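Trainee: Sequence below, structure please.
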Amino acid sequence: MGLSIGKVRVGLLVGAGLLVAIVLGFIGYAHFVAARFVKGLPGRLGIDIKQTTDNFTYSQSLKGKTVFTIHAAKAIQHNDSKVTLRDVGIVLYGREGNRADHIYGDEFEYDQKLGVATASGEVRIDLQAPAAAFHGKPDGGVHETGEAADGKDDKDARVVHVRTRGLVFHQKEGFATTPEQIDFTSGGMTGHALGAQYNSQTGVIVLDSAVHVSGLMKDRSGVLTASHAEMDQKANTAVFTGAKYVSPGQGLEADHAVVHTAKDGTPQAMETQGHVRVTGQDRGAVMSDRMDVVLNAKGKLESSHLYGGVRYADTSDGRDAQGSAADARVGFDGEGRARHVDLTGGVTGEERGSAATRTMSAQHLVLELEPQGTRSVLRDAVATGAAKVREVAQAVGKGSATTDMAGDTLTAHFDAVNGESRISTVHGAGHTALHQVARDGTDEISSGDTLEMLFRPVAAGKSAKAKTGLQTGGAQPVEVQRAVQRGGVKVVRRLPAKAGAAAEVQRAAGDEETYDGDSDRVTLRGRAQVEDPSGAVYAETVTMERVSGDATAEGGVRTTYLQTSTSGAQKNEPTHVLADHASFKHGLGTAYFYGAARPARLWQGGSQVEAPVLEFVQADKRLKAYGEGAGDAAVVHGVLLGSSAKPAGDKTQARGNQVVHVASRELVYSDQLRQVELKGRVRVEDADGVMVSDHATVYLSPSQAPSATNRGSAASNKPPADAFLGGQVERVVATGAVRVEQPGRLAEGQQLVYTAEDKTFLMTGTKAAPPRIVSEGRDNESPGTIVGTSLRFRSGDDSVLISGGDGQGGAQRVKTETRVKK
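Mentor: So this is what the prediction gives:
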């Protein structure tokens, strides 16, 4: 809160000490004159006669040393027991003979019956004040060498000049009073008060009103005022009402102030109450209901305690800051510079600037400061009890960006740079949260058990990155170099709603979240998971690029893509992926999944694909599966759903969806084309047989979603029509060294077209290598071979339809070998 009590110093205390010295001097000496001189004068002059003496002089000695000397131009003894001295000069010497005080008066009158001494005219007093009570010692004005701060002799610098009128002393009561104004000067200081009272029995001095002291205090000009003042000699206290001390750029005021001094007049402590206000140069003002101050042996501030609703405000030098707390304690070093500040009870603070507004709140705040020169610089801060720090950064025409940091405890360390504090690290413990709202409306909040942030200066000519966490003023702007949040970390990110759509919500979780400022990356570790409306990623580690939006996942990667039907009427079964690690390219909209000991695997419903590498484009629903450096091996394996249709005339019970296994070196699936393309060492296998080829394209036919009439039947198990890898195998086209193996026969050719609806195969070849079917001998039949231009056959049927021709209108010889029973 920038407390500036140390800069106020002890101006009020020094002023109080000076007033004590002055008033004790002039009223005390008046008491001395009345008791020691005026009381004995009638006896020396003759009490029962009337007598006038001109140029009267009287001296008194003690142990060979002159104690005082009195000189009067005229001394008059009256018949009414009154004695009058005119043009009086009194010199009082110190017991050690090291000082001489002077009292001058136009006329003194003493009433012996009433015991009342009255100065009817002006009284002037020159006091050689004790050095310890003088305003310059111990740290300004007069030095221990006996030389004043301005180079003048110590004796001249320590003389206090007092002027007043109407001084009355009641000997019996030991009471002195004047209703007139008291004026005094000393060195560079002047002062006055209206009306004074002194009780010699109690040692209490009262300045009735209009107390004013001005001039040099502690080598600094200042003004001390009070509406009323009371000083107790015996208790060594001074009480001021409506006290106010003002010096250039600093000050202190209170409704009531009590100053405690040592016997030599040196201030020791002060207690203030009621509308207490402390101001410091370029540091605003602190207000409270009460404030207690303790000084050390040097007269420097040792500690202060403000309580009863502490408030802070600073509008100096373009700043707009304010704060509050129920209680504030400040500790100082031996030179009176603040070292420790302890704020408790609803601590708040706010600072408004042209570029940003910063606020903080906590139940308890402790500040550790490091004295540098004449001021103190903040080095450490600990906020506890629902601690929260907020910054709202403003940019003309760009809106605002907000950053909140919260925790049960927030601890910050600051570096001292050019006399200013610059934040270095922040540590949060217990229910920590980091909440950011970007200028585009993106809202992100992360929470965890602990939070650690490391800051660094922003390079010249460079603006701070978006994820700063906390911006601070001072010598140079800062940005986050590294931030780590641990313990049940949860992240919620809300993207601005687009026209006609709801706001998108992204969620993430993990044991630890790390932000690296150099790479501008966020990494989730330990059971990491990232979710958005399109799906979720689970892994041991997930790293996200903040600028590009790219991400990587490591260790036991599990990904789920939510699929919505084109009609929007229903949600299809999600697509799942398992992999060792993965890479997500935001700009391309493509995800790459990689296997390790096991291949990566993607599946939806009963269909699946596994391979060393899976390349998935979610927007287009396009999948590419292949192996990196796998050579000629068929490393891609898949499962598709075959047709449950029966050939015409087959009256057997309908079967459920058949499973079709595929394998190849590469697989490409296009959801838009509804086809699966297999390349290299292709193998397709179902319950009816196996097909191998160099290349094959599998066409999937849309299936109908379950209806109320077929729900529970075999048809209800069919995947939705527009599901990823959904539908059933409608047709297969294979080329290059095609080979079909079925129970009891083998078909070979260069191209094969399979139609699932009637389970029909159409095998073709070239003129040099026509297709053929070789049947095995069974049931006592001999093997047979059929060769033709095209061969059409069906699963579960031994019949073959043979087509011939040379393509030029001529007949082609067809060779048929039939099976004959033996």
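
Trainee: can we go C-alpha only for contacts and neighbour counts from here?
Mentor: Will do.

Trainee: what about residue 208, how many neighbours?
Mentor: Neighbourhood size, residue 208 [other Cα atoms under 10 Å]: 20.

Trainee: Check residue 260 too.
Mentor: Neighbours of residue 260 under the rule other Cα under 10 Å: 26.

Trainee: and what of residue 389?
Mentor: That count, for residue 389 with other Cα under 10 Å as the rule, works out to 22.

Trainee: ok, now which ones touch it?
Mentor: 358-361, 404-406 (Cα atoms under 8 Å, 6 or more residues apart in numbering).

Trainee: mind redoing it with 7 Å?
Mentor: 359-361, 404-406 (Cα atoms under 7 Å, 6 or more residues apart in numbering).

Trainee: can you tell me which of those residues lies nearest to residue 617?
Mentor: Using Cα to Cα, residue 404 is the member of those that lies nearest residue 617, at 36.7 Å.

Trainee: was I right about the closest one contacting residue 390?
Mentor: Yes - between residue 404 and residue 390 there is a contact at 4.3 Å, judged by Cα atoms under 7 Å.

Trainee: Can you show me the helices along the protein?
Mentor: Taking DSSP state H to define them, one finds helices in the chain at 5-8, 11-32, 41-45, 154-157.

Trainee: Throw those helices into TSV and include mean neighbour count, thanks.
Mentor: Formatted as TSV, these follow (neighbours: other Cα atoms under 10 Å):
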stretch	mean neighbour count
helix 5-8	23
helix 11-32	23
helix 41-45	15
helix 154-157	18
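
Trainee: next up, for comparison:
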Amino acid sequence: MRLTIERLRTLVLASGVLLIAALVGFLALSKIKNKLNLKEIPHKLGADIQRQANGFVYTQSHGGHTLFKIRASKVVQLKKDGRAQLHDVEIELYGQDGSVVDRIKGGEFDYDQKAGIAAAAGPVEITITRPTEAPAVAPGAKPQLPAKSGPLANAANEVASGQIVVKTSGLTFDQKTGSATTAQRVEFAVVQGQGSSQGATFDSDKGQLVLDRNVELNVHRGRETIVLRAAHGEFERTQLVCNLTAAQASYRNGQAAAGRAQIRFREDGSAERLDADDGFTLTNAAGAKVAAPNGSLDFNEKNQPLQGRLEGGVTMDSVQADRSVRGTAPTALLAFGPDGQLKHARLERGVVLHSEQQGQNEPHVIRDWRSPVADVDFRNGAKGQLLMSSVKGTGGVVITGQSQKQGGAVVPSRMAADEVTGEFGDRQELTRITGVGHAALEQTTATGARQTTSGDRLVAVMASTGKQATGQGDLSQQIQSATIDGNVVLTQQKPGDAGAKLRATAGHALYDGGSEWLHLTQSPRIDDAALQLTADRLDVSQSSGDAFARGNVKATWLDETRRGKTAQGGLAFGGQGPAHVIAAEAQMHRDTGEATFRGGARLWQDANSVAAPVIVLNQSRQTLVARSAAGQPVNLVLLSGSQAGKAKTKGSGPSVVRVRAGDLKYSGAERKALLRAGAVGQVVAETAEATTSSNEVELVLFPPGNHAGPDGASAQVDHLTAIGNVVVTSNGRRGTGERLVYSGDNGQYVLTGTAGAPPRMTDPVRGSVTGEALIFNSRDDSVSIEGQGHKTLTQTVAPK
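Mentor: Model (predicted):
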């Protein structure tokens, strides 16, 4: 588009030079009718002369001014047929200031007095020193010509600076009709170049000049030559209108052509307007073409284009070795700057741009731009090149694309916004895209997940390839960075999983194309199936869907069973309501369903909770892992209670089990928690009646719905098992052993040991007891001793 639009004015200016040159030549012949009536020549020389007159000069004057002067070496009056012959003729036409304006030379003129026709059978040369009639000025005054305005800015000024030389033969002038006609070749030379046509007619009465066929003009513009051709040309002198048929301008970087073109001129000879129909085409050297059924251009006094319009269905085509581009729009409006360079093009009423590319060993890429309106701005580049600066689509823009590697799946992408602006660099590669109003970018990640990012405003900076724009890859693969502001929403869905959709929201987002991470700030939030998460900042991976949360992290797992959904993806930590987590930061792996919380992490569901430096949740496996760090232990709190339906006695109400350990592993499927001493050195478990320390503790919860508290409270602890170096204290008693089992249902503690080290309990009042198993009942403070096949019950009363 750059070269063809830029050179379009050359077509118009070249047409003007050709027409002015031919017009002035035939205008000079029209002066013969008004000032030089050949019928009067014999009368001036002697009406009935039958002799030869050799070497004469005839001058015609009026009001003291010379109008014309005829020089001939010989005049022969042929009485028998009423004809006269002039040999070696030179006619000088003068202006009102007395200076020579035009000269006509011919070897022989033949004048038929009866028919009123003068004909030059041989060559005729016309030298024109001015392109138009001299203005009516005072006698002796010099004509005032318009100032010059550039090499091709004003054709009349350029012609006036030199001479126009017209050569032809077989010229016939009909005095009755005022027409001068030749069927022979007409050649002319002007300051800008040389031209020709085959046959021409000038009607002085109608002021009409007709160039019959094969019109051609070679115009020199610096080192460049522009060739203008037309099948036929007509010029209306009185209306200053030129009509060309099958016009074509060829230049170094392309061609411009029109089936029919009409050019309107001003009085000073400058072009005012060009109207083209029956096909208007602009083509550059690379084969890019812009075409429309109809087109028009308006020009200033310097013959520089001001504005233009293409309509009737504008098409733009560009085909290269591995890339093709086609654009369509019903209408295109063109605007030019003060220097005549194209500055702006506006495509209206439905714009479609389609491109395809597939290089060797490269993916097949298809992209489509659709918008009601598209505005293209241009700027001047190096070496006089006209470059695209930006393109802006309004009224709702949709850019779709797809990329497919050989034998691979089709990878789609889509960008949409109320307004989209693309900016171009020096190599005409896309450097920046801005979408405003309902901006959205859709793409497919490397893992096949479909991802959509939307907001009020989206600005994407494109990666520089260092080459001419190629369009390789889908749109997302070319983005170096992007910012999204206002109502930011990110959604990502795994392939083949219609239910699992990640949704992230924020006030601001920054995308890094190198790492393919999206950074969300200003109240960011993630919803992933049953998970809801907020933080000061969220980082989401485009490729995997993984996320990092930093600062004031808060997460909630909803109870999917209460929402009529399966529990998959939720979290059950002994309760039936939502589970909550707070931490300083969190990391989530979407493929594995694992979330890691660090820095003062705490999780709770109903009355059950766990606090630790690190908590790791796996939604897929329904597991929880907690770890200590820097001397900070894992703290677990679970609800315990008595069997439903029993009378409330001491210990029959719900109580709390508190455990402090080095690490924790919990399985929601098994409803089992395993705590180990780890770096803390021992596991400490506390109930309302006793405190236990050991190497590890195992907690098993009742199945869901069993032994739940009122109104669906947390499920209670079924039993607690402490293993290894067990020490239990309760109400002054102290027991030691290798294994302790606490039953939340009946409130009993069973302490056992090994054959070499049986369990032992020390009572401050009764002393020490031992046996194979020591059973402490928290409801009545009784202790049972089992050993050697019998059981002994010991009642003790511990000091309060």
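
Trainee: Restricted to strands, list the contacts of residue 389 of structure 1.
Mentor: Using DSSP state E, the subset of those located in strands is 359-361, 404-406.

Trainee: Which of the residues you listed ranks first by neighbour count?
Mentor: Ranked by neighbour count (other Cα under 10 Å), those have residue 406 at the top, with 27 neighbours.

Trainee: Let me know whether residue 528 of structure 2 touches residue 501 as I believe.
Mentor: Yes - when contacts are counted by Cα under 7 Å, residue 528 of structure 2 is listed as touching residue 501 (6.0 Å).

Trainee: Looking at these two, which one has more neighbours?
Mentor: residue 528 (19 against 16).

Trainee: How much space separates the more buried one from residue 454 of structure 2?
Mentor: 17 Å (Cα to Cα, to the nearest Å).

Trainee: got TSV for the helices of structure 1, with distance to residue 182 of structure 1 too?
Mentor: Formatted as TSV, the helices of structure 1 follow (distance: least, Cα to Cα, whole Å):
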stretch	distance to residue 182 of structure 1
helix 5-8	27
helix 11-32	9
helix 41-45	28
helix 154-157	20
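
Trainee: closest to residue 112 of structure 1 out of the ones you listed?
Mentor: Residue 112 of structure 1 sits nearest to helix 41-45 of all those, at 8.6 Å, using Cα to Cα.

Trainee: can you list contacts of that closest one?
Mentor: By Cα under 7 Å, 6+ apart, helix 41-45 of structure 1 touches 77, 83.

Trainee: how much does that helix stray from structure 2?
Mentor: By mean Cα distance after the TM-score superposition for structure 1, the fitted helix 41-45 of structure 1 averages 2.8 Å away from its aligned residues in structure 2.

Trainee: how far is stretch 695-708 of structure 1 from where the chain is centred?
Mentor: Put simply, stretch 695-708 of structure 1 sits 56 Å off its chain's centre (Cα atoms, centre = their mean, to the nearest Å).

Trainee: Pull out the buried positions in that stretch.
Mentor: 695-703, 705-706 (16 or more other Cα atoms under 10 Å).

Trainee: closest to residue 137 of structure 1 among the residues you listed?
Mentor: Nearest to residue 137 of structure 1 among the buried residues of stretch 695-708 of structure 1, with distances taken as Cα to Cα, is residue 705, at 98.8 Å.

Trainee: How much space separates the closest one from residue 569 of structure 1?
Mentor: Taken as Cα to Cα, the span from residue 705 of structure 1 to residue 569 of structure 1 is 11 Å.

Trainee: Kindly report the same for residue 313 of structure 1.
Mentor: Applying Cα to Cα to residue 313 of structure 1 and residue 569 of structure 1 gives a distance of 61 Å.

Trainee: Then residue 536 of structure 1?
Mentor: Taking Cα to Cα, one finds residue 536 of structure 1 at 22 Å from residue 569 of structure 1.

Trainee: Fine by me, we can end here.
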